[in-house]
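**Q** I would like to see how this sequence folds:
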Amino acid sequence: MNYLFYKRVIDFCLSIFVLGITWPFFLLISIVIKIDSKGPVLFKQERIGKNKEKFYILKFRTMKTCTPNDMPTHLLKDPNAFITRSGRLLRKTSLDELPQLINIVKGDMSFVGPRPALWNQYDLISERDKYKANDIFPGLTGLAQVNGRDELPIDAKAKLDGEYTRNCSLILDIKCLIKTFTSVLKAEGVVEGKIEKKIKGEKKTSSY
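**A** As a prediction, the model looks like this:
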């Protein structure tokens, strides 16, 4: 059988297991968020899933309720003005992503795959189409995340997503998960706010 079939079974069983051992963290983080700022514990946002079907991704809320909802954090002029005190730690350690285990159980996501794009990130979605990277489940982490994350331009990110789509295997998934763990410990590739690069003497703003 195709590995993608077994991948779904592994994703479901592993996410149930991880949820079972991390529920105390869910409880503790929820209490901290409620004490720290007004608003819900969980943040829902419309994203693009397998075959470009939309779903709502779940995260622990790390930003104030007045934050623009459908705008990537890196496009905010001053994201630090919106991030809560507890949110800084959650984002730095990637603990805000824990609720996506629920998305994996539901069948919206996988542990490893292209990170789900916002519904209005048309440039990224279009670029991924070239490599059929929209044809598989998006992931909690992925090949692009362990090779630059927020620092990558759209074309490079889409190419890595395409490489993962072509070479998807258990060994590659394990490598991505291990590298994700080490990257999180080092807080590598995390960028808050707009990224501007000079190309041929002109400033170019990356949006992904």
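**Q** Going by C-alpha atoms from here, please, whenever you check contacts or count neighbours.
**A** Noted.
**Q** Wasn't E192 part of a helix?
**A** No. Inclusion of E192 in a helix is not indicated when DSSP: H, G, I helix; E, B strand; the rest coil is applied; the result is coil.
**Q** Would you confirm that it contacts T73?
**A** Yes. Using C-alpha atoms under 8 Å, E192 and T73 qualify as a contacting pair, with a distance of 6.4 Å.
**Q** between those two, who's got more neighbours?
**A** Neighbours per residue (other C-alpha atoms under 10 Å) separate E192 from T73, with T73 holding more: 21 against 18.
**Q** how close does that one sit to C66?
**A** T73 sits at a distance of 13 Å from C66 (criterion: C-alpha to C-alpha, to the nearest Å).
**Q** What of H74?
**A** Note on H74: its distance to C66, by C-alpha to C-alpha, is 16 Å.
**Q** out of the two, which sits in the more crowded spot?
**A** When neighbours are counted by other C-alpha under 10 Å, H74 comes out ahead of the other of H74 and C66, with 18 against 8.
**Q** Now do the helix or strand encompassing I125: which elements does it pack against?
**A** Assigned by DSSP states H and E, I125 falls within helix 122-129. Contacting helix 122-129 under the criterion 3 or more C-alpha pairs under 8 Å, 6 or more residues apart in numbering; DSSP states H and E are the following elements: helix 154-167.
**Q** Any idea how far the very next helix or strand once past the helix it packs on is from the middle of the chain?
**A** The helix or strand immediately downstream of helix 154-167 is helix 170-186, counting by DSSP H and E. Relative to the chain's own centre, helix 170-186 is displaced by 14 Å; criterion: C-alpha atoms, centre = their mean, to the nearest Å.
**Q** One more, so I can put them side by side:
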Amino acid sequence: MLNEVESSAATPRPPLIGTPRLRCAGSRAKRMLDIVLSAVLLIVFLPLMLVIGLAVALSSTGPVVFRQTRVGLGERPFTMLKFRTMHHNTSVGLVDLLQADGHQLALRTKPRHDPRITAAGRFLRKGSLDELPQLVNVLRGDMSLVGPRPCEHVEHTTLSPEDRVKRVSVKPGMTGLWQVSGRSTITAEKAIQLDLRYVDDWRLRLDLLILLRTLPAVLRTRHAW
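**A** I've put the predicted structure just below:
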């Protein structure tokens, strides 16, 4: 289904949402979809989230929910929520870990075998279950169900001024083109290109296509770590 999106992005075309009135109407529809779906999903997944919270608490010491500042709409910072998947106050940093493993340091680099991740955390990451608390971020308006990846400030500052403005012109999302295009296997550069493509090609139909493709992408756990 996303082949249509990818082929259309390769050829220049006029904006899909042309007039300010239509852009505003599209934004309202997107926000309504976010509110309704995130509320429903929170109710549906609440029992599972309680079980996950208990598993995280029993598997290792530390807070159940991990909070981290990310760059949001209009470069406004917000606190993103996730279930904790790493050992609390680990002494091994990502830079040290990558260098010890012979990797070149790159933004968004994720080592496949990260000793900082707990046993429960590894399972949660496989199915993206650690991201369920972000439904709260969506419900309160920090994020959208679909959008660019919520990046950290250090990654955001590496972009060109034009790309920075474009990337934060919409809310970051729980899922997006990056999620349905390879998850952990895509490079940082490719992920940024997908984020920018999403902004250029946005329409409500694209959000619905991505949402439909997210579950199969999550179930293909070979692309996640």
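**Q** ok, longest helix in structure 1?
**A** Selection of the longest helix in structure 1 by residue count, based on DSSP state H, yields helix 3-36.
**Q** helices or strands next to whichever helix or strand comes after that one in the packing?
**A** The first helix or strand that comes after helix 3-36 of structure 1 along the chain, using DSSP H and E, is strand 42-48. Secondary-structure packing of strand 42-48 of structure 1 (3+ C-alpha pairs under 8 Å, 6+ apart): strand 54-60.
**Q** Could you tell me where the strand it packs on falls in structure 2?
**A** The alignment of strand 54-60 of structure 1 onto structure 2 (TM-score structural alignment) covers residues 77-83.
**Q** And the matching stretch, what's buried?
**A** Across stretch 77-83 of structure 2, burial judged by 16 or more other C-alpha atoms under 10 Å covers F78, M80, L81, K82, F83.
**Q** mean shift between that stretch and structure 1?
**A** Comparison of stretch 77-83 of structure 2 with structure 1 after fitting gives an average deviation of 0.5 Å (mean C-alpha distance after the TM-score superposition for structure 1).
**Q** what's in contact with that stretch?
**A** For stretch 77-83 of structure 2, contacts defined as C-alpha atoms under 8 Å, 6 or more residues apart in numbering pick out 53, 56, 64-72, 129-134, 136-137, 142.
**Q** give me the number of residues near L41 of structure 2?
**A** 12.
**Q** Return the residue of structure 2 aligned against C13 of structure 1.
**A** Residue pairing (TM-score structural alignment): C13 of structure 1 is matched to V36 of structure 2.
**Q** Nearest spatial neighbour of K159 of structure 1, chain-adjacent residues omitted?
**A** Counting by C-alpha to C-alpha, 6 or more residues apart in numbering, K159 of structure 1 lies nearest to Y131, which is 6.9 Å off, once chain neighbours are set aside.
**Q** Provide the secondary structure category for the one you found.
**A** With three-state DSSP as the basis, the three-state label of Y131 of structure 1 is coil.
**Q** residues touching it, list them.
**A** Contacts of Y131 of structure 1 (C-alpha under 8 Å, 6+ apart): A158, K159, D161, G162, E163, T165.
**Q** Tabulate those residues in a markdown table, adding columns for distance to R88 of structure 1 and neighbour count.
**A** Formatted as a markdown table, the contacts of Y131 of structure 1 follow (distance: C-alpha to C-alpha, whole Å; neighbours: other C-alpha atoms under 10 Å):
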| residue | distance to R88 of structure 1 | neighbour count |
| --- | --- | --- |
| A158 | 27 | 26 |
| K159 | 30 | 18 |
| D161 | 27 | 25 |
| G162 | 31 | 25 |
| E163 | 32 | 16 |
| T165 | 32 | 20 |
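**Q** Please tell me how far E192 of structure 1 sits from L76 of structure 1.
**A** As judged by C-alpha to C-alpha, E192 of structure 1 and L76 of structure 1 stand 8 Å apart.
**Q** Redo the buried residues of stretch 77-83 of structure 2 as JSON lines? Include distance to L204 of structure 2.
**A** Supplementary listing: those in JSON lines, determined by distance: C-alpha to C-alpha, whole Å:
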{"residue": "F78", "distance to L204 of structure 2": "24"}
{"residue": "M80", "distance to L204 of structure 2": "24"}
{"residue": "L81", "distance to L204 of structure 2": "25"}
{"residue": "K82", "distance to L204 of structure 2": "26"}
{"residue": "F83", "distance to L204 of structure 2": "29"}
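**Q** list the residues that contact both of E192 and T73 of structure 1?
**A** Taking C-alpha under 8 Å, 6+ apart as the contact criterion, the common neighbours of E192 of structure 1 and T73 are P79.
**Q** export the contacts of Y131 of structure 1 to TSV and tack on distance to T141 of structure 1?
**A** Rendered in TSV, the data for the contacts of Y131 of structure 1 read as follows (distance: C-alpha to C-alpha, whole Å):
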residue	distance to T141 of structure 1
A158	14
K159	15
D161	11
G162	14
E163	14
T165	13
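**Q** Which residue of structure 1 is paired with E152 of structure 2 in the alignment?
**A** E152 of structure 2 maps onto L118 in structure 1, by TM-score structural alignment.
**Q** wouldn't that match be in contact with D70 here?
**A** Yes. Counting by C-alpha under 8 Å, L118 of structure 1 does reach D70; the two are 7.3 Å apart.
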